[in-house]
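J.: With the input below, show me the fold.
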Amino acid sequence: MFAADCAQAEIHDPQLKAAYKTCHDYLRSTSAEEFWCLQLMPPALRPAGWALLAAYSLADDLADTTEGDGSQRLREWREALDTDLRHGTSEDPVRQALVHTMWCWNLKTAAFDVTFTALEKDALRTAPAAATWQQWRTRSKDTNVPFMLQCLTMLRHAGLDIPLHLTRLDAYQRLSDGLFLTDSLTDLADDLDRGDITLPTEELHRFGVCETDLLQHRWTPAVQALISHLLNTARTWLDQPQLWTGLPPGPAVVLRTGCTLYRARLHAAEKAGPALLQHAARPTLAARLRITGPGRLLAATTWRLFPLPELRTAPPPTRPVLPAPRTASPELPQPPEPHADGVRPPALPAECMPRHVAIIMDGNGRWATARGLPRNDGHKAGGKALVDVVHGAAEIGLPHLTVYLLSTENLEKRPPQEIDKLLTFAREQLESRDFLRYDVRIRWAGLPDGLPSDFVDLLRTNQAATEDRTGLTLTFCLNYGGRSELTQAADSLASAARTGQLQGTRVSEHLLRSHLPLGDLPDVDLLWRTGGEQRISNFLPWHTAYAELLFTDKLWPDIDRRDLWKAMTQYSHRHRRYGAAPASQPVVPAQEARLGTSG
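T.: You can find the predicted model right below:
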């Protein structure tokens, strides 16, 4: 059956089939109920389901590990996925299958970001045990809903649009909660072994359950009453026939059978009694077969009678070879220079740190004019501010810093003398090779047209000289325009189509990104503009799609690393939702009243 499913999904490459087989076998051994639910999908969609669910399950396993730092392992896996998505392939089998799936079906990474962030907090134990049902439901939503949305997106791209009725939002939430509560109850023993209580503490207090009794696996009358109540609650949330009666026939069979399988898990937990605190509860093979046998027969018949209207699958158009990993420079780089006042960076939690900060350095000219100085002096002072900010970024451990030095509009509309002076200051900084003494990787984004050829050569020389650095990546956007960047990507795609390099008929988000001039640059987490203006000025439109926005009044020459650290600290207090609705509206402090939101 595996081979037939791969053939239906047009997966023929042996290495890629092996990657999907890894996902298939992993799920079959660790997530039997979820695996058999996926087997109710049309054969052409099953491999994609294996890849998605295997990725979510593996991330959960990494976060739950008691060996080593689970949060660090999860963060490394997540960063590796970002890299693999840009290149279109991976050396890790689960990620290779996932990348292929996401390229084929144009799935968004934002859903993974929500789940991975929640799991990372769990692994760090920075997220307190859910005190209330509302807090518990937030964790349920962040864990389960992204996977469901990915599956709905895949069905929509396959030609079957399943509308989510606004009148049933509460019912959808209860279903998600029912799945999460079933997982929490049937895996209670494993969670307790790690010292975790995944049940709302308000329910523990309501039934008089002592947390110590649970953590020590003691089956008291209070614990028994609590478990019985929660089992009945989960059954009620899973038993909502109105949810599948309004669905198209195929998805209705999948959802109904899935809920039946989960109710079988609840029955196994009820039968386990005190043993529920000792080991995970799962239905017997016979019980599972009584459900999946008729379910598979009914699903096959239903999909045959009501096929997907337009099933479209294709392998990724191109799968570039992964570049050799960057290694540290053989010469030991110097540490960043400390601030003149000796201030040290704040200790931000790792999970709250931005990976990529982009800055629009505005206000140089106004700073000089306010002091009765030539505008050129403002650019020179701004250059000094940039040097201090770069040292501050390296000092706090920021992976990526991108700065807007000169836009294509600046080059066309500013007086030539001012442009010459600005380029002179930039040339002096590059020729000094100052940044080469530190663990800073220099990159350039922009067009060579209109720039002096020797200056372009200098940019490229610095870029080549630092390409093996593994610390801060400093990207200079110089003669850069965001729309121009997107136009370049579209032109590159059109050229590839004309020359026959593209396979398939659809352009996915990941494919388009791979044709951007700096497609491997990670998304911007924080976009900061100084100088009092509140616009993004054609700066990194692709990479800032979900960026947090920060606008401050201070002019750029007055900025130093302390302002960068303050901006990063404000970012660490944001709750990034990637389009999801907040559990409750956060209070915005007065000093952050001018901050943008991520939506």
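
J.: rest of the way, CA atoms for contacts and neighbours
T.: Noted.

J.: so Ala280 touches Ala189, yeah?
T.: Yes: in this structure Ala280 lies within contact range of Ala189 using Cα atoms under 8 Å: 5.9 Å.

J.: These two: which has the busier surroundings?
T.: Comparing Ala280 with Ala189 by other Cα atoms under 10 Å, the one with more neighbours is Ala189, at 23 against 20.

J.: Surely the more buried one and His279 touch.
T.: Yes: using Cα under 8 Å, Ala189 makes contact with His279 at a distance of 5.1 Å.

J.: and the residue positioned nearest the centre of the chain, helix, strand or coil?
T.: Residue closest to the average C-alpha location in the chain (Cα atoms, centre = their mean): Asp113, at 2.6 Å. Under DSSP: H, G, I helix; E, B strand; the rest coil, Asp113 falls in the helix class.

J.: How much space separates Asp196 from Leu124?
T.: From Asp196 across to Leu124, the span is 12 Å (Cα to Cα, to the nearest Å).

J.: For Ala123, give me its contacts.
T.: Ala123 is in contact with Ala63, Asp64, Asp69, Gly70, Ser71, counting by Cα atoms under 8 Å, 6 or more residues apart in numbering.

J.: same thing but 7 Å
T.: Neighbour list for Ala123: Ala63, Asp64, Gly70, Ser71 [criterion: Cα atoms under 7 Å, 6 or more residues apart in numbering].

J.: please give me the structure for this one as well, since I'd like to look at both together:
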Amino acid sequence: MRTKPQPTPAPLHSVTHARRSRAASRALMGEDPALRAGYRLCRRITRQHDPAIYALVQLMPAVLRPACWALWAAVTVLDDLADTPDTEPAQRAARVEAWTRALKQDLTAGTSTDPVRYAVVDTAGRWRLDLSDLQGAMARTREDALGLRFTDWAAWRAWCNEEIVPWGDQARQLLERAGAPMTLRLDRHADYEQFMDGTQLINMLTDLSTDLAQGHMLLPQEALEPFPGAEADLTQGRWSPAVAALIAELTALARRRVTRPAMTRGMHPGPANVLDTAADLMRLQLDAIEAAGPTLLTRPPRPSVAAHTRVLLPARLRSALAWSLTPLTVPGPRPPAVGVGDPGPATHDTGLRPPPPHPDGVRPPRIAADRMPSHVAVIMDGNGRWAEQRGLPRHEGHRAGTAALHEMVYGALEIGLRHLTLYTFSTENWKRGTEEITTILETVRHELDEGPFRDLDVRQRWSGRPDKLPEDLVHALRREQQRTRTRTGLTLTVCINYGGRDEITRTAAALAQAAREGEVDPHLLGEDDFARHLPYPDMPDVDLLWRTGNEQRTSNFLPWHATYAELHFTPGYWPDNDRRDLWQAITEYGRRQRRHGAVPAPLASPEKHRPSPDVPARPACPRH
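T.: I've put the predicted structure just below:
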């Protein structure tokens, strides 16, 4: 009788590490039988509904797997509620809303009678996760239940970002808490965005038959238009030459987007292995989509088990080695639940407060709606000269300028401004002294840590280049942007390491890339095509550009958006300004006639644009 060959023993430290990790994983599921049952249910849901996601979770450290199961099971439950067949869309949306609302209440209470939500509550508390950025994704799922249509790739991409990115960010948070951060290279951010686009496109192609059966067409009109008849054929479930050409085009596009070999260079080998394996699995899925032919319209294509094994077996070996060499942090017991109004990590985007009133009690002027700018951009000039005038080092002026920045945000909220963009640090400012540069960047980071606008209805965004900036600052800026993305009040865009010509150059490069990939026709390009490839396509044109500090130039600030902006220059240095100066600038804007090359409209009575009687006139700022 032949002796059965024995497997090659793993290194002792790997075996010991694996045993400890599994033990820690079991301990993290808790002694509460209901909690352990909840985590097991989440594992089963993930494995049954999303085998590829389950395989990728198995490449994570064992201590993180229960949390990953819980978060992904929540995604699956919401998707199932939104896609329940034989149910009216309004009823499906109501079910999603009820489940989401119950989760918010459970997070506050620290427990739940629903097993999946109980696991999510435990995960959020134990790992100190901030789940507030999932509000937008959950709201999007509710909208999905009512049906979706996308006119172009830009709208489709915006939906993808709302739908997918927040859940991926939770995995990044988990890795950071465990001490193995998934550090994203600052010069590869465009690659990450393309990768996420490709992931979502592959998911749509895979689920095409299911979506069509439910009457959903999630492909953008811009993708369908070059293939006449394809949309009608898809709607009727017919495989035609137009449909075949469309699918071939989209699979090729998805393959280009997920093939980003430089994306994981320099990354910790554990997270890098997860991303590289995800790309390999998606390329397998694309192979299955291409091979499916007409059956793509009747059932989701799946790669063979043998193909999956060829990818996953070496990935698991790499994962075991990578995590065996990485000391991980295991969290202690879950802390008590926090109240809705407490600033703890489990709070949500609720209970937003109004801005604090001006110390003198002044109120904003009454501005007629047709005289109110939509977008005000400010060059905050004069910080250094303000400090020098007072015998202080120049960098002290930047710290003093933060009070004026707060005032502008408060004033913008009070008067109802929709967009405020602030020029904080330009690409040319690197020529300044090291101490001044350091102070500016430290001040920005301190503001992010303190969060003066955390409880205000302010959506915060950052525009600029990531290179040269400290990595932790870039990640903090992007986290704050993600956290506030669902707010609907003032949109505050802070320009850091920003240059207008650089923005136009990068947009042109993105447009050239889109043309090369067949997304746009270079012979039919218009201004709208260019605008769609700007960093923020939804940013409106600047109505009013205001510069302080007694200088009268625009300094490479928003050249595309400010082409028709009204210019407003004031002599006072930035730290001497407060919200009354913003209101005064807006009042002055309301008195101007904006022609845009047309015949001027009659100017309304100036009585409508005077400050309200309770607002004392702002004294003129002295020239410095």
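
J.: TM value for the aligned chains?
T.: Here the TM-score for the pair of chains, by TM-score structural alignment, normalised by the length of the first structure, is 0.56; 372 aligned residues with a Cα RMSD of 3.8 Å.

J.: about what we covered before: contacts only, for the residue nearest to the centre of the first structure.
T.: So Asp113 of the first structure contacts nothing (Cα under 7 Å, 6+ apart).

J.: What lines up with it in the second structure?
T.: By TM-score structural alignment, Asp113 of the first structure lines up with Gln135 in the second structure.

J.: Could you check how far its match is from Thr100 of the second structure?
T.: 8 Å.

J.: Stretch 314-323 of the second structure vs the first structure, average offset?
T.: For stretch 314-323 of the second structure, the mean deviation from the first structure after alignment is 1.6 Å (mean Cα distance after the TM-score superposition for the first structure).

J.: now that stretch: which residue numbers in the first structure?
T.: By TM-score structural alignment, stretch 314-323 of the second structure lines up with residues 294-303 in the first structure.

J.: Can you tell me what sits against that stretch?
T.: Leu40, Pro42, Pro249, Gly250, Val253, Thr257.

J.: Let's see that with 6 Å instead.
T.: Leu40, Gly250 (Cα atoms under 6 Å, 6 or more residues apart in numbering).

J.: How about that stretch, which residues are buried there?
T.: Residues of stretch 294-303 of the first structure classed as buried: Gly295, Arg296, Leu298, Ala299, Ala300, Thr302, Trp303 (neighbour count, 16 or more other Cα atoms under 10 Å).

J.: and the last one, what helix or strand is that in?
T.: Same thing as Trp303 of the first structure. Using DSSP states H and E, Trp303 of the first structure sits within helix 285-305.

J.: so after that helix, what's the next helix or strand?
T.: From helix 285-305 of the first structure, the next helix or strand downstream (DSSP H and E) is strand 356-360.

J.: Tell me which residues are up against that next one.
T.: Contacts of strand 356-360 of the first structure (Cα under 6 Å, 6+ apart): His400, Leu401, Thr402, Val403, Tyr404, Val524, Asp525, Leu526, Leu527, Trp528, Arg529.

J.: what comes up buried for that strand?
T.: His356, Val357, Ala358, Ile359, Ile360.

J.: quick one on the thing from earlier: would you format the buried residues of stretch 294-303 of the first structure as TSV with distance to Val456 of the first structure included?
T.: Putting those into TSV (distance: Cα to Cα, whole Å) gives the following:
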residue	distance to Val456 of the first structure
Gly295	64
Arg296	62
Leu298	65
Ala299	61
Ala300	61
Thr302	62
Trp303	59
